[in-house]
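Colleague: Below is the sequence, then the predicted model.
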Amino acid sequence: MAIKEGLRPGGRSARVQESIHAAVRALLEEQDRASVTVPQIAVRAGVTPSTIYRRWGDLSVLLADVALARMRPDGEPANTGSLRGDVRAWAEQYLDEMSSEPGRNMMRDVQSSATPGYCVTIIGGQLQTILDRYPEQPKPSVDRLINMVVAPTVFRILFSVQALEVEELHRLIDIALSQ
């Protein structure tokens, strides 16, 4: 269950959602995720627990929604002047952000409760922006970049003791960009 579509942007519903998201973010900074509860969030946000349950269904869906909101990019990917440079800059930032403890927790929250394909849409949009900057240049598809760069990065972040090394990330990018 996700936030209901068709709500007025910037209206009361958006303000309530933002106050609940802000409460979740603040509580996650103050205490361990396992100890965060819907009643705590409701008190911090100034709403009733039933408001949270009505909109999100349960805590895991709310945590995923907050994580997805944080994963949405603030702006366009860095423009370094070259396809390889842009993909490297994007991938290094993604690796850095997602391999942090908050990043790992966001990925777990999203994985456990999010709509399938949502993350691929966000990441794919960022990668497509990069690819579109170089219309005259041979380049891989977004799917190839996701399969050869993003997927191994995510796998290592979630299932390995150590995240992918930057040098290995660069090797994967070189392979993905080779035609």
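Modeller: Perfect, thanks for sending it.
Colleague: C-alpha from now on. contacts and neighbour counts both.
Modeller: Fine.
Colleague: which SS state does residue 169 fall under?
Modeller: helix (DSSP: H, G, I helix; E, B strand; the rest coil).
Colleague: Excluding covalently adjacent residues, which one is nearest to it?
Modeller: In space, and not counting its chain neighbours, residue 169 is closest to residue 149: 7.0 Å by Cα to Cα, 6 or more residues apart in numbering.
Colleague: Could you check how far that neighbour is from residue 131?
Modeller: 14 Å (Cα to Cα, to the nearest Å).
Colleague: For the two, indicate the residue with more neighbours.
Modeller: Neighbours were counted for residue 149 and for residue 131 using other Cα atoms under 10 Å; residue 149 has more, 23 against 19.
Colleague: Enumerate every residue touching the spatially most central residue of the chain.
Modeller: The residue lying closest to the centre of the chain (Cα atoms, centre = their mean) is residue 71, at 2.8 Å. Going by Cα atoms under 8 Å, 6 or more residues apart in numbering, residue 71 touches no other residue.
Colleague: then this one, side by side with the first:
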Amino acid sequence: METEKTRRPGGRSARVRTAVHQAVAELVAERGYGNFTVGEVAARAGVADTSIYRRWGNLEALSADAAITWLTEHSPIPDSGSLRADLRGFASKVAADVSGPAGLGVLRLAMALSNAGETGEQARNQFLTARFDQLRAMVDRAVARGERAPDPMHIVDHILAPIYVRTLFGLGPLTDAYTDELVDRLIDQS
């Protein structure tokens, strides 16, 4: 009897990818982008550097994948039935994520990719597109329910930008009260 080999989700490949992404985020947080090598990422992740080159090709592609994966796996889009509640939940989750150990590194990485040549710009654009897709989904659901909704760029300007700036400059804790206030100001003026 022939047995069919199946791929298990969460197998070795997923563990390697997670370990490598975590290593990138930690190194960016510790040293800044461009101040470490693929070999150092590999050593920290416990994998061979050839595995990284084979899968990602170079540090920019790896960094972009790490940033985009972190973004899409964190800060899921809530669906509570109202835009205010969705944005409150989203902002609270974003604040918690960027305040966590990998969050600062990922923010710094996204900024650094902007100055890393064409590959970096493409990575930054992928990161921003992923974030705007999340925001657009929330706004589209709100509009379909008949709610007035701000443009996604206004959400960036009034909610995400203050969270990111406070995180990057270490300007105090990001409490739920703070993120709720950001959301309420935006919704009340829309």
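Modeller: Right, received. Where do you want to start? Everything quoted here is computed from the prediction, not taken from an experiment.
Colleague: returning to what we had before: so the alignment partner in structure 2 of the residue nearest to residue 169 of structure 1, which of the three states?
Modeller: Matched to structure 2 by TM-score structural alignment, residue 149 of structure 1 sits across from residue 159. Three-state call for residue 159 of structure 2 (three-state DSSP): helix.
Colleague: wait, doesn't residue 159 of structure 2 sit right on residue 179?
Modeller: Yes: under the criterion of Cα atoms under 8 Å, residue 159 of structure 2 is in contact with residue 179, at a separation of 7.4 Å.
Colleague: intersection of neighbour lists for those two?
Modeller: By Cα under 8 Å, 6+ apart, the residues touching both residue 159 of structure 2 and residue 179 are residue 91.
Colleague: List the contacts of residue 86 of structure 2.
Modeller: Counted by Cα under 8 Å, 6+ apart, residue 86 of structure 2 has contacts 77, 78, 79, 80, 138.
Colleague: give me that answer again for 7 Å
Modeller: Residue 86 of structure 2 is in contact with 78, 79, 80, counting by Cα atoms under 7 Å, 6 or more residues apart in numbering.
Colleague: How about it, nearest residue that isn't a chain neighbour?
Modeller: residue 78 (5.2 Å).
Colleague: hang on, isn't the one you found packed against residue 90?
Modeller: Yes: between residue 78 of structure 2 and residue 90 there is a contact at 6.5 Å, judged by Cα atoms under 7 Å.
Colleague: More neighbours: these two, which one.
Modeller: Neighbours were counted for residue 78 of structure 2 and for residue 90 using other Cα under 10 Å; residue 90 has more, 25 against 17.
Colleague: didn't that one look like it was pressed against residue 80?
Modeller: No: the criterion here is Cα under 7 Å, and residue 90 of structure 2 misses it with residue 80 at 10.7 Å.
Colleague: follow-up on the earlier one: okay if I get the contacts of residue 86 of structure 2 as a markdown table plus secondary structure and distance to residue 19 of structure 2?
Modeller: A markdown table is the format used below for the contacts of residue 86 of structure 2 (DSSP: H, G, I helix; E, B strand; the rest coil; distance: Cα to Cα, whole Å):
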| residue | secondary structure | distance to residue 19 of structure 2 |
| --- | --- | --- |
| 78 | coil | 27 |
| 79 | coil | 30 |
| 80 | coil | 33 |
